[in-house]
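**Student:** Sequence unavailable; structure follows:
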């Protein structure tokens, strides 16, 4: 669970992500998005990602990252949800997707 945060334009939200890996090395894309979550799913407005190589892990190992999302004028002032996912690039084993966290980011306009 994330704590609610406030950001204005040209600031960055860091979305913390933890991922537990076990097995052979793999290339992953660690992805986070800000948007609206509702009955029809998650409507992404802004996102950020980093591509990483996860090393061989002989036992379950938790890797932690903070994915930056720049707040741009593509998003209107308001309160939004955040979600994250790990996309397995080299193994093709699918995505690991978090539950969206509601009311996590408030975007405001400085006056």
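**Tutor:** Structure's in. What do you need? Remember, it's a predicted structure, so these values are computed and weren't measured experimentally.

**Student:** only C-alpha atoms for contact and neighbour calcs from this point on.
**Tutor:** Fine.

**Student:** what's near enough to touch the residue nearest to residue 49 when sequence neighbours are not counted?
**Tutor:** Nearest residue to residue 49, sequence neighbours excluded (CA to CA, 6 or more residues apart in numbering): residue 31, at 4.2 Å. By CA atoms under 8 Å, 6 or more residues apart in numbering, residue 31 lies in contact with 47, 48, 49, 50, 67, 84, 85, 86, 87.

**Student:** Separate out the buried members of those.
**Tutor:** Buried members of those, counted by 16 or more other CA atoms under 10 Å: 47, 48, 49, 67, 84, 85, 86, 87.

**Student:** can you put those in JSON lines and add secondary structure and distance to residue 15?
**Tutor:** Converted to JSON lines, the buried ones among the contacts of residue 31 look like this (DSSP: H, G, I helix; E, B strand; the rest coil; distance: CA to CA, whole Å):
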{"residue": "47", "secondary structure": "strand", "distance to residue 15": "10"}
{"residue": "48", "secondary structure": "strand", "distance to residue 15": "9"}
{"residue": "49", "secondary structure": "strand", "distance to residue 15": "10"}
{"residue": "67", "secondary structure": "strand", "distance to residue 15": "5"}
{"residue": "84", "secondary structure": "strand", "distance to residue 15": "8"}
{"residue": "85", "secondary structure": "strand", "distance to residue 15": "11"}
{"residue": "86", "secondary structure": "strand", "distance to residue 15": "13"}
{"residue": "87", "secondary structure": "strand", "distance to residue 15": "16"}
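
**Student:** let's bring in a second one:
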């Protein structure tokens, strides 16, 4: 939903598959008790932070085969990389403002 309805990539630079992998990594690396309705904005922030890092470094390990880099085939050029970085940073800022009041 974040990729398709909010980010709306023009090409396949960010896909729902990319977002799903980020969710799987978050679930793998954190206790299940940390995921509840009250922590939605926290995890959205965390996921966007991982996405921003993946875009800036062009590195995101594929969940099923961590040696594979999902960003290697992302069709992301330098201009898009900068634009996505700013867009995601703005989203993170909005989440912080909402979450922290």
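**Tutor:** Received the coordinates, thanks. Computed from a prediction, not measured in an experiment: that's the story for all the values here.

**Student:** TM value for the aligned chains?
**Tutor:** In this superposition the chains share a TM-score of 0.27, using TM-score structural alignment, normalised by the length of structure 2; 48 aligned residues with a CA RMSD of 3.9 Å.

**Student:** coming back round to it: which SS class is the residue nearest to residue 49 of structure 1?
**Tutor:** Classification of residue 31 of structure 1 using DSSP: H, G, I helix; E, B strand; the rest coil returns strand.

**Student:** Please enumerate the helices of structure 1.
**Tutor:** In structure 1, no helices are found when defined by DSSP state H.

**Student:** quick one, what contacts the spatially most central residue of it?
**Tutor:** Residue closest to the average C-alpha location in structure 1 (CA atoms, centre = their mean): residue 32, at 1.9 Å. With contacts defined as CA under 8 Å, 6+ apart, residue 32 of structure 1 is in contact with 15, 47, 48, 49, 67, 69, 82, 83, 84, 85.

**Student:** Ok, residue 48 of structure 1 next?
**Tutor:** With contacts defined as CA under 8 Å, 6+ apart, the neighbours of residue 48 of structure 1 are 31, 32, 33, 67, 68, 69, 70.

**Student:** Quick check: closest non-adjacent residue to the residue nearest to the centre of structure 1.
**Tutor:** Using CA to CA, 6+ apart, the closest residue to residue 32 of structure 1 is residue 84 (4.1 Å).

**Student:** thinking that neighbour is in contact with residue 97, fair?
**Tutor:** Yes: counting by CA atoms under 8 Å, residue 97 is a contact partner of residue 84 of structure 1 at 6.1 Å.

**Student:** who's in contact with the residue nearest to residue 17 of structure 1 when sequence neighbours are not counted?
**Tutor:** The shortest distance from residue 17 of structure 1 to any non-neighbouring residue, by CA to CA, 6+ apart, is to residue 65 (5.2 Å). Applying CA under 8 Å, 6+ apart, we find residue 65 of structure 1 in contact with 16, 17, 18.
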